[in-house]
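[1] give me coordinates for this.
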Amino acid sequence: MRFQKLNTIAGACCLLLSATNIHAQSKPDSTKYNNYELFGPITWPSNGSEMRSPAGKPGPKYWQNRADYVIHATINELAKDTTISGQVTVNYTNNSPDKMDHLWMQLDQNMFEKGSRGDATTPIEGNRFGQPYPRGGYHIGTVTVTYKGQTYTVTPVISDARMQVRLKTPLGAGGDKISVKVNYDFSIPFYGADRMGRKTFKQGVVYEIAQWYPRMCVYDDVEGWNTLPYMGLGEFYCEYGDFDYYVTAPANMTVVGSGDLQNPNEVLTPTQQARMAKMRASDKTVSIITPEEVGQASAHVGTKPLTWHFKMLNTRDVSWAASKAFIWDGARVNFPSGRKGISMSAYPAESNAIGWNRSTEYLKGSMEIYSKLYYEYPWNSAVNVSGVALGMEYPGIIFCMSTWGGEQLWGDVTHEIGHNWFPMIVGSNERKYMWQDEGFNTFINQYSTKYFNKGEYDHPEARPAIGLAAPMAAMKTPLMTPSEAMGVGNNDYGFYYVKTSLGLDMLRNVVLGHDRFDYAFHEYIKNWAMKHPTPYDFFRAMNDAAGEDLNWFFKPWFFTTWTIDQAVTSVTHDKRDGANDMRITLVNKEKMAMPVDAKITQGDGKTEIIHLPVNIWQRGGTWTFKYNAPAGIQSIELDPDHQLPDVNRGNNIWKK
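    You can find the predicted model right below:
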């Protein structure tokens, strides 16, 4: 999901920690800083176990359940409304050690009912995640369960956006399987919490369809059933499985979706099939439906409704879009292993006029860069759709703002497809820990922007640290705050994006250096791909692979709103020292601490950067060290590369 004030966070030069001649200064200080509070022992709420290793990896007995889906859905354009009617069959595997007397399913469309929790908790002035729809919500038909060869009908218990299915016979542990079939329908909201909905263009309505089938809640070793209701801002937490789905639409609509189209011979014209074959072999964008062909009968097969059949394997969700207005193009994607895939875009003429003809290029470039830098994209295709959503992501499909082009569109595309790494590949719980997907994704976006088309949209001079200092000082809620409790009106929720990303920048550029950070980050991604990591797994993984106890950083950055203020307070010459030795005194004035990078300019103009580790603050908030300066010291500047969101840069500089 895109944050409206998202900053592009540029990479910075590597600052490796090095030793220097320092001596303890044990006098008291009058700052807010408390070294015992920062460096005191931390006990995370979850300890290492056979399920989750203390090294931040899945343990030898790690398990997660599985949900495989077969879905049949029809889009019905009626006189007064447009609806989705469907049937979903969930084949659920219980790999946990627990028997289950009931199952929980998510009914996300129920958020759009009048009186839902999402509606009831929307501020009076409204926000982009509210707006109920008069005919919103699921209509649940029959619910049947098949277990050990016996099929029976159940009466589900529906509570807001959740549905409990109570079983006649408990589902066994350790790999037992059960099947649940649900018939349902719902009206498509015009504005579905900025995540789905419909928008009218000159040549037809674009329908972006998501949260479109009842789906299983996650049952894990941390919470058991995860049943937090969908209320708008908090996103999703889903089980992995295979999806086999069918979308029936009017013949004059084009349907694009997550995964691989299984029946192109039935839904595409011979010309379009030939163009798709050309597209799969081309690094340049190839048209499948040209602007001139939109609305022409020759661009579609027959006049009767068509059923589009898609499959996507080992994914946590699927989504799709349909419209009469779609221009459709695509190109080949080249993965590091040599495997090939495709990137595609579907958009109306209005978007084509402002630069959406480059959407496929943006999507292809992002997929190739992220695959090279972090983890190879595990699926075969992805598609970008222009419509009502500002920016939203699902496995293999993204929705981007129809009115954006150029650099804005690039930022939207590379952010939304970046979510296919966090949380679609590394499957964290978005509903509880929004920073673990939005922030990590914002962090990797700066590198796709750096490398795409030789930095066409890169702005390396735009460092975020300075711009974030004042907003962070006013921040009221820590990153570990659940998303529904985070302020929306004051844009505090934007810190899920930028503060998390800046924190990873600081670890990479200031604390660990590029090599150690990158190795640890890649280990985290590799070990938790297609699994469910918690924040504590991330903290442990970074500590283990980097070989550093970073709890002094994780605690304040993610659990508090503490700020940073490093200061140079004095430069003196003590006769007890060498003739050319100067004593430099630093103070850590705020509650958070970081390593110190000090640029020292000597009297003859020579400069040197001194690197002091964070450990200088372990004994207190004041530190004095000796520096040999035969020509004297002209000036000192702390954090000369502006890597830190220091709340008072005025005291970072000392001049003779």
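[2] all contacts plus neighbour counts: C-alpha atoms, from now on.
    OK.
[3] let me know the secondary structure of Asn384.
    Per DSSP: H, G, I helix; E, B strand; the rest coil, the local secondary structure of Asn384 is strand.
[4] what's the burial count for it?
    Using other C-alpha atoms under 10 Å, Asn384 has 30 neighbouring residues.
[5] okay, it and Met279: tell me how far apart.
    16 Å (C-alpha to C-alpha, to the nearest Å).
[6] same question, Arg166
    Arg166 is 49 Å from Met279, by C-alpha to C-alpha.
[7] so which of those two has more stuff around it?
    Counted by other C-alpha under 10 Å, Arg166 and Met279 do not tie: Met279 has more neighbours, with 23 against 17.
[8] mind listing what the more buried one touches?
    By C-alpha atoms under 8 Å, 6 or more residues apart in numbering, Met279 lies in contact with 285-287, 330-332, 342.
[9] and those residues, which of them are in strands?
    Judged by DSSP state E, strands contain the following of the contacts of Met279: 286-287, 330-332, 342.
[10] just the buried members of these?
    Among the ones in strands among the contacts of Met279, those classed as buried by 16 or more other C-alpha atoms under 10 Å are 286-287, 330-332, 342.
[11] so Gly387 is in contact with Cys400, correct?
    Yes. Counting by C-alpha atoms under 8 Å, Gly387 touches Cys400, with 6.6 Å between them.
[12] quick one: the helices in this protein?
    Applying DSSP state H to the chain gives helices spanning 35-39, 117-120, 264-267, 270-279, 349-352, 359-373, 406-418, 435-451, 464-474, 495-506, 514-528, 535-546, 551-559.
[13] grab the nearest non-local neighbour of Asn183.
    Gln87 (4.4 Å; C-alpha to C-alpha, 6 or more residues apart in numbering).
[14] want to put them side by side, so please do this one too:
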Amino acid sequence: GAGEFYLEYGRFDVSLTVPATYIVTATGELRNAEQVLTAAQRSRLAAARRSDTTVAIIARDEAGNAARTRPATTGTLTWHFTADSVRDVAFATGPDFRWDASGYKGILIETLYRAKADRWEEAQRMARGAIINFSEHWFPYPWSHATTVEGPIEGMEYPMLTFVPNGPTREDTQWALAHEFGHEWFPMIVGSNERLYPWMDEGFNTFIDYENAASYFAGTAYGDSIQAHPLHLYAEHGVPGNEQPLMTNPTEVHDLFWSGYQKPALMLTLLRDEVMGRARFEQAFREYIRVWAFRHPTPADFMRVMRDESGMDLDWFWRGWLYTTARLDQSVDSITTRADGGSNVWLGNRGTMVMPAELALTFDDGSTSSVRLPVQMWNLGPRFMYRVPGSKRVTRASIDPRRALPDIDRANDTFPRPAR
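    As a prediction, the model looks like this:
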């Protein structure tokens, strides 16, 4: 369902008995490798844990060849796993996996996939990139391995183990693989209640996924534009009749793609870029993860950490994004000339959402400038006069010139109005 899971943390001790020709991977630490893996595989895994590059545990020409990959080819073998501080357990098993691995700070990062999964040749590099990005940017990965398995399944996440399909494109494969690994942070580390607040799980994860994708594909058209994707989706999904407050119970959400994933990602992007600033936001978001690791935060807990770490009153922001379907429509209404020859620029807030704004100005001598105006300018109502310093006359003014905000009417963003 739309709410997925909400589970307590615990310790698991699991034994799985399967045909001897099958490989098993699972949540937890493998406790009897000597009984279920060959000496060559154990040696390769030890090397992979120390390696920055991909090590083939089961190579292409070995996959499905039990005589080369299994310590026994008849009967059954029992695989024993234990896991601490996890909220669930999953496993995958099959006779013909290819198996790649590499390491990062003692963590074994693994990909298991079928030979026909052609786009998974790069999956190990994608997997390692995601684990490193999320660990170094947000919170260190806490378990001994991070494993992803390709198969005929939509993406799904469990502690230490994810399932990902062979995507139609390289970009799709990277996104799905990194997204499922991102769930190791939300909700496997930060145990938010997915049953009530999917935006704290899928949404927070989607937000960090955009940053990771931009890093992985840096220097490409896709990488350079991917972080603007939620804003572009707003025009299609953030509309009356479809829009719902993020605090809506997931059983009543009719566009989970928007409410659960993309809208909260857009919310955090705007909070970072337009309200708090990157450095202040990232420090606060890291502290939220640290404080609530292996605990169960509520929305109020998240808001409290962001407020305390930033020193900013953000109630106005949460009101617009979490509790209402407010829409943003900022405008430049007119430019008037003062007695000293300088200008006053009159701004309007025609919607029900408030946000700070950037104002770009052009003067009669051809020079330009820009100014950032705080959200408090709307405290006294929907009109605000900005007194431009100096005596130069403003000939053109534009609000939100970078088009960073989800403004619903761009036609009133510039004065004089552009000719149509």
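[15] can I get the contacts of Met279 of structure 1 in JSON lines with distance to Leu504 of structure 1?
    Supplementary listing: these in JSON lines, determined by distance: C-alpha to C-alpha, whole Å:
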{"residue": "Thr285", "distance to Leu504 of structure 1": "34"}
{"residue": "Val286", "distance to Leu504 of structure 1": "38"}
{"residue": "Ser287", "distance to Leu504 of structure 1": "39"}
{"residue": "Gly330", "distance to Leu504 of structure 1": "34"}
{"residue": "Ala331", "distance to Leu504 of structure 1": "33"}
{"residue": "Arg332", "distance to Leu504 of structure 1": "32"}
{"residue": "Ile342", "distance to Leu504 of structure 1": "31"}
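[16] among those, which recur in structure 2?
    Checked against structure 2 using both residues aligned by TM-score structural alignment, their matches' C-alpha atoms under 8 Å, these keep these contacts: 285-286, 330-332, 342.
[17] may I see those residues organised as CSV, with distance to Tyr184 of structure 1 added?
    Output for the kept ones among the contacts of Met279 of structure 1, formatted as CSV (distance: C-alpha to C-alpha, whole Å):
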residue, distance to Tyr184 of structure 1
Thr285, 39
Val286, 38
Gly330, 33
Ala331, 36
Arg332, 37
Ile342, 33
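[18] closest to Met253 of structure 1 among those residues?
    Ranked by distance to Met253 of structure 1 (C-alpha to C-alpha), those are led by Gly330 at 18.0 Å.
[19] residue in structure 2 paired with that closest one?
    Alignment note (TM-score structural alignment): Gly330 of structure 1 maps to Ala101 of structure 2.
[20] quick check: closest non-adjacent residue to its match.
    Closest to Ala101 of structure 2 by C-alpha to C-alpha, 6+ apart is Glu110, at 4.3 Å.
[21] just to revisit the earlier point, contacts only, for the residue nearest to Asn183 of structure 1.
    71-73, 181-184.
[22] apply 10 Å and report the result again.
    70-74, 140-143, 181-185, 213-214 (C-alpha atoms under 10 Å, 6 or more residues apart in numbering).
[23] Ser334 of structure 2: what's it in contact with?
    Taking C-alpha under 10 Å, 6+ apart as the test, what Ser334 of structure 2 contacts is 344-348, 385, 396-397, 414-417.
[24] just the buried members of those residues?
    Applying 16+ other C-alpha under 10 Å to the contacts of Ser334 of structure 2 flags 344-348, 385, 396-397, 414-415 as buried.
[25] among those, which lie within strands?
    Filtering these for strands - DSSP E - leaves 344-348, 385, 396-397, 414-415.
[26] distance-wise, check the residue located most distally from the centre of structure 2 relative to Thr352 of structure 2.
    Centroid-distance maximum for structure 2: Ala339 at 51.6 Å, with C-alpha atoms, centre = their mean. Ala339 of structure 2 is 34 Å from Thr352 of structure 2, where distance means C-alpha to C-alpha.
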